[in-house]
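Novice: below are the sequence and a predicted model for it; my questions follow.
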Amino acid sequence: MTPQRERILDTFQNLPEGEHLSAEDLHDRLKQEGENISLSTIYRTVKLMARMGILRELELAEGHKHYEINQPYPHHHHHLVCVKTNQVIEFKNNQVLAISQKVAEKHGFKVLDCQLTIIGISPEGQRYIFNS
């Protein structure tokens, strides 16, 4: 574990609940805190940590991936994403996890992560569409 990787992991561990960072967001944050970690190192590190199961890689309808600490059950959660406002709502649903475990077991898999991302348009986004 390099000092850069430790710093990246520490940043994710200390994020407020519900906050997700892209590699670029993380780079900007670390730069503001006086850290000199290249963007390419951040990309490699978040990809590695996602493959290891430390981080969750999320598609939040913004054209790039976001990351968060991979919380084990019962802290497991899913995302509802507005494509107009980029609002992200986290929600828990134990039935989603139960279904994923059942499907995985049927095929001999062990569940490492289960993500449900619902893409839609929030009430604010709908007002934007209909008032333009």
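Specialist: All right, it came through fine. Numbering: from 1, shown residues only.
Novice: use CA for all of it now, contacts and neighbours both
Specialist: Noted.
Novice: all helices for this protein, in order.
Specialist: Assigned by DSSP state H, the helices in the chain fall at 3-13, 23-32, 39-51, 94-106, 123-131.
Novice: can you lay out the ones you listed as a markdown table showing mean neighbour count?
Specialist: Below are the helices of the chain laid out as a markdown table (neighbours: other CA atoms under 10 Å):
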| stretch | mean neighbour count |
| --- | --- |
| helix 3-13 | 15 |
| helix 23-32 | 16 |
| helix 39-51 | 16 |
| helix 94-106 | 13 |
| helix 123-131 | 12 |
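Novice: ok, second structure coming up, stack it against the first:
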Amino acid sequence: MEHRIDNIKKQLHAQNYKLTPQREATVRVLIEREQDHLSAEEIYLLVKEKAPEIGLATVYRTLELLSELKVVDKINFGDGVSRYDLRKEGAEHFHHHLICVECGSVEEIMDDLLVDVEKIVEKDWGFQVKDHRLTFHGVCRQCQEVMVSTS
């Protein structure tokens, strides 16, 4: 974890920002709960356990800054709640998600599935792609197994 925090600190310094204690507490929660796709409010409650003096507005500002600096990705799975996902170290692009419409589980796909699509978009439309997001909505393996066993 300390290695990742040092790298994030360097990212912030490169953009003339500091890793304040409040920002560090937020980053630590994001690293510890990386698989959870937490909302700002959920992050705030977890950060508050580490830094009781922190306010919700500070957490929001920190998340927005980290999003602008591409340390985290702000995502919405169609439920009206913005969630925050720590960008993997060295990742050029946002990773993809599989969202189960039955149980709400979220799985991540780390492979970049859109390299060829990006090339087509850039060539045929003259559009310079900076990033992309791909989310599949469907039924996960576990829910499919339950559906089969109950029919």
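Specialist: That came in fine, so what should we check first? Predicted, not measured: the structure shown is a model, and the values here were computed from it.
Novice: out of the helices of the first structure, nearest to Pro72 of the first structure?
Specialist: Among the helices of the first structure, the nearest to Pro72 of the first structure by CA to CA is helix 94-106 (11.2 Å).
Novice: which elements pack onto that closest one?
Specialist: Helix 94-106 of the first structure sits against no helix or strand, with contacts defined as 3 or more CA pairs under 8 Å, 6 or more residues apart in numbering; DSSP states H and E.
Novice: which residues touch that helix?
Specialist: Lys110, Val111, Cys114, Leu116 (CA atoms under 8 Å, 6 or more residues apart in numbering).
Novice: what's the closest of the residues you listed to Ile37 of the first structure?
Specialist: Cys114 (30.5 Å).
Novice: residue in the second structure paired with that closest one?
Specialist: Using TM-score structural alignment, the partner of Cys114 of the first structure in the second structure is His132.
Novice: filter the contacts of helix 94-106 of the first structure down to the buried ones and hand me the PyMOL line.
Specialist: Selection of buried members from those for PyMOL, criterion 16 or more other CA atoms under 10 Å:
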select buried, resi 114
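Novice: right, and the pair among the contacts of helix 94-106 of the first structure with maximum separation?
Specialist: Lys110 and Leu116 (17.2 Å).
Novice: which of the contacts of helix 94-106 of the first structure fall within strands?
Specialist: Applying DSSP state E to the contacts of helix 94-106 of the first structure, no entry is found in strands.
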